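>>> Following is a predicted model, sequence given first.
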Amino acid sequence: MKRLVLLRHGESVWNQENRFTGWTDVGLSEKGVDEGRAAAKLLRREGYDFDLAFTSVLKRAIKTLWIVLEDMDRMWIPTQNSWRLNERHYGALQGLNKAETAAKFGDAQVKIWRRAYDTPPPPLDDGDPRLEINDPRYAEVERVAFPRTECLKDTVVRFLPYWHAAIAPAVRSGKRIIIAAHGNSLRALVKYLDNVSDA
């Protein structure tokens, strides 16, 4: 039986603080650690097992996966990390408190930035310390292709080549797969798999 489990990371410290996180690499809160353990318990109880795991290069997803695999006694299975599974890049909103951002720009504008399929938030400027273009985990990303902001459409475009090259072939071969990633990268996959409209 082919199995593909999609797992959003546990609560991060910035989720707890109601901040836009995007590509900022923040850790899990204590609640997030507990959520990872609860996910493992549920997966075990329902009889899931895995041969292969995929995750992003951001520690909140990586640690959630580690917690699940450790609690399931599957730390030994192969794991592939890819920046293409990262959260949507929130551009100049990264690090900002969501309520304060809504007060400054208006609820309607923030909702558009968060939920519209093809409207990204304002981009990061060159030289902004939040633009981690020189981080070694992104060495394979061409400088001109490095995102300064993304909408969900951009996240889909970033994610799909990795899906077709790495994940889909493993699914077709019968591997039992878990993907521990982020709300918007998983939304991008579900949109593609379920053929959800752009609206």
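Received the coordinates, thanks. Residues are numbered from 1 along each chain as shown.
>>> from here on, contacts and neighbour counts on C-alpha atoms
OK.
>>> ranges for the strands of the chain?
Secondary structure of the chain by DSSP state E: the strands cover 3-8, 52-55, 79-81, 176-181.
>>> Just want to check the distance between residue 31 and residue 6.
From residue 31 across to residue 6, the span is 19 Å (CA to CA, to the nearest Å).
>>> okay, those two: which has more neighbours?
Neighbour comparison, residue 31 and residue 6: the larger count goes to residue 6, with 18 against 14 (by other CA atoms under 10 Å).
>>> Spatially nearest residue to that one (excluding sequence neighbours)?
In this structure, residue 6 finds its nearest non-sequential neighbour in residue 179, 5.0 Å apart by CA to CA, 6 or more residues apart in numbering.
>>> Please report the number of neighbouring residues for that neighbour.
Residue 179 has 24 neighbouring residues, counting by other CA under 10 Å.
>>> From residue 4, how far out is it?
Separation of residue 179 from residue 4 (CA to CA): 8 Å.
>>> So the residue nearest to residue 6 sits against residue 55, correct?
Yes. Residue 179 lies in contact with residue 55 (CA atoms under 8 Å); the separation is 5.7 Å.
>>> ok so, going back, so who does the residue nearest to residue 6 touch?
Counting by CA atoms under 8 Å, 6 or more residues apart in numbering, residue 179 makes contact with 4-7, 53-55.
>>> Turn these into TSV, including distance to residue 106.
Below are the contacts of residue 179 laid out as TSV (distance: CA to CA, whole Å):
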residue	distance to residue 106
4	39
5	36
6	33
7	31
53	40
54	37
55	34
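>>> Buried ones from the residues you listed, can you make that a ChimeraX selection?
This is the ChimeraX syntax for the buried subset of the contacts of residue 179, where burial follows 16 or more other CA atoms under 10 Å:
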select :4,6,7,53,54,55
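>>> from the contacts of residue 179, which two are the most distant?
4 and 55 (13.1 Å; CA to CA).
>>> Buried residues of the longest helix seen in the chain, list them for me.
Ranked by residue count under DSSP state H, the longest helix found in the chain is helix 30-45. For helix 30-45, the neighbour count (16+ other CA under 10 Å) marks 32-40, 43 as buried.
>>> Pasting the second one now:
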Amino acid sequence: MAKYRLVLLRHGEGAWNKENRFCSWVDQKLSSDGIKEAQNCGKHLKALGFEFDLVFTSVLSRSIQTAWLVLQEMGQEWVPIQSSWRLNERHYGALIGLNRAAMALNHGEEQVKIWRRSYDVTPPPITESHPYYEEIYNDRRYKLCDVSQDNLPKAESLKDVLERLLPYWNEKIVPELKSGKMILISAHGNSSRALLKHVEGISDKDIMNVTLPTGVPILLELDENLHPLGPHQFLGDQEAIQAAIKKVEDQGKASCESYLFLHCGGNEKTLKKSCMCFCCCFCCVPGGAGMLPGVVSSCVYMGTS
């Protein structure tokens, strides 16, 4: 029988999740689908009889908003929430704001998978010329955290995420868990993967194959030494969860057509006119970043009229 139980949750879908962009530390609210995911998660946890004593979130709105919605659906709005930057999503550096499918067209699907899923590979760092640099580093929430502005990351591997998360896990979360509290952690894809790696002892190689869908609660059952009694459990309709996992995995696959249709409303005439814009400079994307040589040759619409 489990000595300790906690629920880990990747936030509901955000606006940039829907657009297949690296969101990272850019503060995004939930999409309409993400709101529904969080609400459905709360309803499911309530039906299963979960009663939380404490909730931990990152300082990013999508994590906090998800926690609010879950607790509201459970009738547990009064449960205390503690937020820390140490539970933030992984800092994707210069990749922030870029579309994953477009990056796969330019750099290859394997490289994008390494950037997204590997344990110790760090993407190129963000620089002051990046369109989201000021938004991130002038944000007041990081002036209030337990680290100096100069020591905030400019890019992170999953290993880096685990290193900044572990002190918070050991000093804040574990004592509350050992005191007998039932805990919900509403975090992000990579901070959740880092925590699973630590708790379950997942190898550096195998963590590449751990994918977490948005808005799906994960149950961890631990013994008195905080060792897992078994693998983590996704709670919910297992067929739907596997489909959601595949959807996340497919985000890193090259797809000019699906990307363009997303931003052109499915209108093929608009799609063709926008193709040069997409393939050369991402002008059709707010905050688009830079030339992608080589994409043009992959585009099924280039040369059409």
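Received, thanks. None of the values given here were measured: they were computed from a predicted structure.
>>> Closest to residue 131 of structure 1 out of the buried residues of helix 30-45 of structure 1?
Closest to residue 131 of structure 1 out of the buried residues of helix 30-45 of structure 1 is residue 32 (25.5 Å), distances taken as CA to CA.
>>> Test my guess that the closest one contacts residue 15.
No. Between residue 32 of structure 1 and residue 15 there is no contact under CA under 8 Å: 9.5 Å.
>>> if I look at residue 54 of structure 1, how far off is residue 79 of structure 1?
6 Å.
>>> and what of residue 148 of structure 1?
Distance, residue 148 of structure 1 to residue 79 of structure 1, by CA to CA: 27 Å.
>>> related to what we said a few turns ago, and the longest helix of structure 1 against structure 2, how far off on average?
Superposed on structure 2, helix 30-45 of structure 1 shows a mean distance to its aligned partners of 0.6 Å (mean CA distance after the TM-score superposition for structure 1).
>>> tilt between that helix and strand 3-8?
170 degrees (axes from the mean of the first three to the mean of the last three CA atoms, to 10 degrees).
>>> what range in structure 2 matches helix 30-45 of structure 1?
Using TM-score structural alignment, helix 30-45 of structure 1 lines up with residues 32-47 of structure 2.
>>> Tell me which residue of structure 1 matches up with residue 159 of structure 2.
With TM-score structural alignment as the criterion, the equivalent of residue 159 of structure 2 in structure 1 is residue 153.
>>> scratch that, residue 221 of structure 2 is what I was asking about
Going residue by residue (TM-score structural alignment), residue 221 of structure 2 aligns to a gap.
>>> And for residue 142 of structure 2?
When structure 1 is aligned by TM-score structural alignment, residue 142 of structure 2 is paired with residue 138.
>>> what about its match, how many neighbours?
15.
>>> Map residue 196 of structure 1 onto structure 2.
In structure 2, the residue paired with residue 196 of structure 1 is residue 202, using TM-score structural alignment.
>>> my read: that match touches residue 194, true?
No. In this structure residue 202 of structure 2 lies outside contact range of residue 194 using CA under 8 Å: 9.4 Å.
>>> the more surrounded of these two?
Of the pair residue 202 of structure 2 and residue 194, residue 194 is the one with more neighbours under other CA under 10 Å, namely 24 against 16.
>>> Would you enumerate the residues in contact with the match of residue 142 of structure 2?
With CA under 8 Å, 6+ apart, residue 138 of structure 1 has these contacts: residue 83.
>>> could you check the distance from it over to residue 167 of structure 1?
20 Å.
>>> And residue 148 and residue 79 of structure 1? Which one has more around it.
Taking neighbours as other CA under 10 Å, residue 148 of structure 1 and residue 79 compare with residue 148 leading, 22 against 17.
>>> That one and residue 91 touch, don't they?
Yes. Applying CA under 8 Å as the test, residue 148 of structure 1 and residue 91 come out as touching, 5.4 Å apart.
>>> which residues are common contacts for these two?
Common neighbours of residue 148 of structure 1 and residue 91 (criterion: CA under 8 Å, 6+ apart): 123-124.
>>> contacting residues for the equivalent of residue 171 of structure 2 over in structure 1?
In structure 1, residue 171 of structure 2 lines up with residue 165, judged by TM-score structural alignment. By CA under 8 Å, 6+ apart, the contact list for residue 165 of structure 1 is empty.
>>> in structure 1, which spans are helices?
For structure 1, the helices defined by DSSP H cover 13-16, 30-45, 59-71, 98-105, 107-115, 152-162, 168-172, 183-193.
>>> Check the ones you listed for me and report the most buried one.
Of all those, helix 59-71 carries the top mean neighbour count, a mean of 23, counting by mean count of other CA atoms under 10 Å.
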